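Participant: Structure, please.
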Amino acid sequence: MPELPEVETTRRGLEPHVVGRRIREVVVREPRLRWPVPRDLGRKLRGEPVLAIRRRGKYLLFDYPKGHLLVHLGMSGQLTVVPADRPARAHDHVELKLEGTESLRLNDPRRFGAMLWIAGPAERHVLLRNLGVEPFDDAFTGAAMHALARGRRVAVKHFIMNANVVTGVGNIYASEALFRAGIHPLRPAGRISLERWNLLAEAIRATLTRALEAGGSTLRNYVSASGEPGKFQDVTSVYAREGEPCRVCKRPIRAIRQGQRATYYCAGCQT
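Facilitator: Okay, the predicted model is just below:
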């Protein structure tokens, strides 16, 4: 699933092509996404300019004068800018034709993505209002996380992946941040000291920053707005490196299952 780095990379790639341009036409080839694409989406967007593109967690918000278009990439979604005369591919479910010669297309083979219209304040929408703090906001600090974790027995990896606590820290980035901070992924969140939470908050920011510089991660079919795959998966310290030597202590990287996800860590470096 595209996480914060992939969604933010997409936003940055779309911005120069989309912001300030009007929508000429909306083509919905398959409305049956995670939630149905609104039947009147074309009527609402036609002729309207895109004022801005924002990100909240894993969601993109396209701001228009009369509302907001909320987009989620789901498990397999891609949002790319292509020449408007390029033939549609399989799974090009929604197309926003921009003024000029380009189109914005949502391709989503598994159809777990979403494209919804929000007429009121976006932050009050049911999908957004309970999201946690953004990792790059000033409010995201070790002290804040330490306070939220007080008394919690849940494993710290699950805790930092909870979107109601902090947004956008997906599986690959949680494993990498915990390694960077030297914290074992099974350690209860409520049994981590303030000092170590400070380290972890900085590690999360540093990991996400490095991922953004690499254009995100392409584990299956993610590509940026220009169609380029991410490269962070090529430089991970622990993720998908089971049995390989730790880059720090040379002990073999271990893998365990937490819930339905694989967790990678170094038993020598993480306690």
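Participant: Going by C-alpha atoms from here, please, whenever you check contacts or count neighbours.
Facilitator: Will do.
Participant: Do you have the helices of this protein handy? List them.
Facilitator: 4-18, 41-45, 142-149, 156-160, 171-181, 194-213 (DSSP state H).
Participant: do you know which of those lies nearest Cys266?
Facilitator: Comparison of the helices of the chain against Cys266 by Cα to Cα identifies helix 171-181 as nearest, at 7.2 Å.
Participant: who does that closest one touch, helix- and strand-wise?
Facilitator: If contacts are counted by 3 or more Cα pairs under 8 Å, 6 or more residues apart in numbering; DSSP states H and E, helix 171-181 sits against helix 156-160, helix 194-213, strand 261-265.
Participant: try it again with 7 Å
Facilitator: In this structure, helix 171-181 makes packing contacts with helix 194-213, strand 261-265, judged by 3 or more Cα pairs under 7 Å, 6 or more residues apart in numbering; DSSP states H and E.
Participant: possible to save those as a markdown table with distance to Gly243?
Facilitator: Formatted as a markdown table, the helices and strands packed on helix 171-181 follow (distance: least, Cα to Cα, whole Å):
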| stretch | distance to Gly243 |
| --- | --- |
| helix 194-213 | 22 |
| strand 261-265 | 10 |
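Participant: Serialize the ones you listed to JSON lines and add fields for mean neighbour count and distance to Thr9.
Facilitator: Conversion of the helices and strands packed on helix 171-181 to JSON lines gives the following (neighbours: other Cα atoms under 10 Å; distance: least, Cα to Cα, whole Å):
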{"stretch": "helix 194-213", "mean neighbour count": "19", "distance to Thr9": "7"}
{"stretch": "strand 261-265", "mean neighbour count": "20", "distance to Thr9": "24"}
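Participant: I'd like the structure of this one too, to check against the first:
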Amino acid sequence: MPELPEVEVSRQGISPFMQGHTLHKVVARQRQLRWWIPDEVVDLQNQSILSVTRRAKYLLIELPKGDIILHLGMSGHLKVLPANTPVQKHDHIDFLLSGDKVLRLNDTRRFGAVLWQARGQLHPLLAALGPEPLSDNFNPNHLSQAFAKRRTAVKQVLMDNHVVVGVGNIYANEALFKAGILPTKPANQVSSEQINSLVAEVKLILAAAIKQGGTTLKDFSAVDGKPGYFAQQLLVYGRAGQACVNCQSILSDIKIGQRRTVFCSVCQI
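Facilitator: Below you'll find the model as predicted:
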């Protein structure tokens, strides 16, 4: 599944072709994605695009009457193409733009979503989200309060979108390694020093991933068709059974909350 850096890279990629342009028409060849695409989206015509923003892993295309909400799901990706580009398999929805361009959503598994949020309203999927990890609201004090009464494994709490949004499996593995925190450690036993380090590492790792174009995933490529490059710098994720880059111990591999978790039992405590 594309994680926050991949979604942010997508936002950066499509924004120049959308913001300040006009959405002329929406063509939905398949309306049944994770949820049914609502009429409010399909019926849109000749709407000015005010901005393209991101909240967690959701992209929001801001129009005068409301926002189109896009989620890439497990395998979705967006590309801006010439309007006459032939349709390929799994090209489910087109947003026809001024300048003879089209924003096209391709989603093999159809776990993505195209939803609607009327102006002045907040979609239920966005209502209970925690702070953005790169914002000032994600800070040691916030994380300390979130951890204080949680006996759950710290990795699961870090991936809870009510605590902080967008820290998916790849980057949770990496941040916990860099902060020296055992992923199975109960959240309420994480020290203040470790919390300070974890907040800093989450911000550094996500910012670096965004800068480098997102992580290379088999189902993801950036809007320009180029894959991300951050996978070359992953220290633990995908390296189970290999030597730790710090101490040369063999990295362990377990499942926490059904998600693969790789860590160093020596460096992480």
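Participant: So which of the helices and strands packed on helix 171-181 of structure 1 is nearest Lys97 of structure 1?
Facilitator: helix 194-213 (27.8 Å).
Participant: Which residue in structure 1 aligns with His213 of structure 2?
Facilitator: For the record, residue 213 of structure 2 is Gly, not His. Gly213 of structure 2 maps onto Gly215 in structure 1, with residues paired by TM-score structural alignment.
Participant: Could I get the contacting residues of its match?
Facilitator: Glu6, Thr9, Gly230, Lys231 (Cα atoms under 7 Å, 6 or more residues apart in numbering).
Participant: Isn't the third one up against Glu213?
Facilitator: No. Shown here, Gly230 of structure 1 and Glu213 do not form a contact pair, counting by Cα atoms under 7 Å, at 9.4 Å.
Participant: Contacts only, for the alignment partner in structure 1 of Phe177 of structure 2.
Facilitator: Alignment note (TM-score structural alignment): Phe177 of structure 2 maps to Phe179 of structure 1. Applying Cα under 7 Å, 6+ apart, we find Phe179 of structure 1 in contact with Tyr265, Gln270.
Participant: measure Phe179 of structure 1 to Ala240 of structure 1 for me?
Facilitator: Using Cα to Cα, to the nearest Å, Phe179 of structure 1 is found at 13 Å from Ala240 of structure 1.
Participant: for Val27 of structure 1, same thing?
Facilitator: From Val27 of structure 1 over to Ala240 of structure 1 (counting by Cα to Cα), the distance is 39 Å.
Participant: of these two, who's got more company?
Facilitator: Ala240 (19 against 15; other Cα atoms under 10 Å).
Participant: Kindly state which residue of structure 2 is aligned to that one.
Facilitator: Using TM-score structural alignment, the partner of Ala240 of structure 1 in structure 2 is Gly238.
Participant: From Cys244 of structure 2, how far off is its match?
Facilitator: Distance from Gly238 of structure 2 to Cys244 of structure 2, by Cα to Cα: 12 Å.
Participant: circling back: for the helices of structure 1, which one sits closest to Gly120 of structure 1?
Facilitator: helix 41-45 (13.6 Å).
Participant: Which secondary structure elements does the closest one sit against?
Facilitator: Helix 41-45 of structure 1 packs on strand 23-28, going by 3+ Cα pairs under 7 Å, 6+ apart.
Participant: Buried residues in the strand it packs on, which are they?
Facilitator: By 16 or more other Cα atoms under 10 Å, the buried positions in strand 23-28 of structure 1 come out as Ile23, Arg24, Glu25, Val26, Val28.
Participant: same deal with stretch 224-235 of structure 2?
Facilitator: Residues of stretch 224-235 of structure 2 classed as buried by neighbour count (16+ other Cα under 10 Å): Pro227, Gly228, Tyr229, Phe230, Ala231, Leu235.
Participant: Tell me how many other residues crowd Ala127 of structure 2.
Facilitator: Neighbourhood size, Ala127 of structure 2 [other Cα under 10 Å]: 10.
Participant: Tell me the spacing between the closest residue to Leu4 of structure 2 other than its chain neighbours and Ile61 of structure 2.
Facilitator: Leaving aside its chain neighbours, Leu4 of structure 2 sits nearest to Gly166 (5.0 Å; criterion: Cα to Cα, 6 or more residues apart in numbering). Between Gly166 of structure 2 and Ile61 of structure 2 the distance is 19 Å, computed by Cα to Cα.
Participant: Neighbour count for the two, which is higher?
Facilitator: Set side by side, Gly166 of structure 2 and Ile61 show more neighbours around Gly166, with 28 against 22, by other Cα under 10 Å.
Participant: Can you tell me the closest non-neighbouring residue to the match of Ala240 of structure 1?
Facilitator: Among residues not flanking Gly238 of structure 2 along the chain, Val262 sits closest, at 7.4 Å (Cα to Cα, 6+ apart).
Participant: if I pick the residue nearest to the spatial centre of structure 2, what's in contact with it?
Facilitator: For structure 2, the residue sitting closest to the mean C-alpha position, by Cα atoms, centre = their mean, is Leu4 at 2.5 Å. By Cα under 7 Å, 6+ apart, the contact set of Leu4 of structure 2 is Ala56, Lys57, Gly166.
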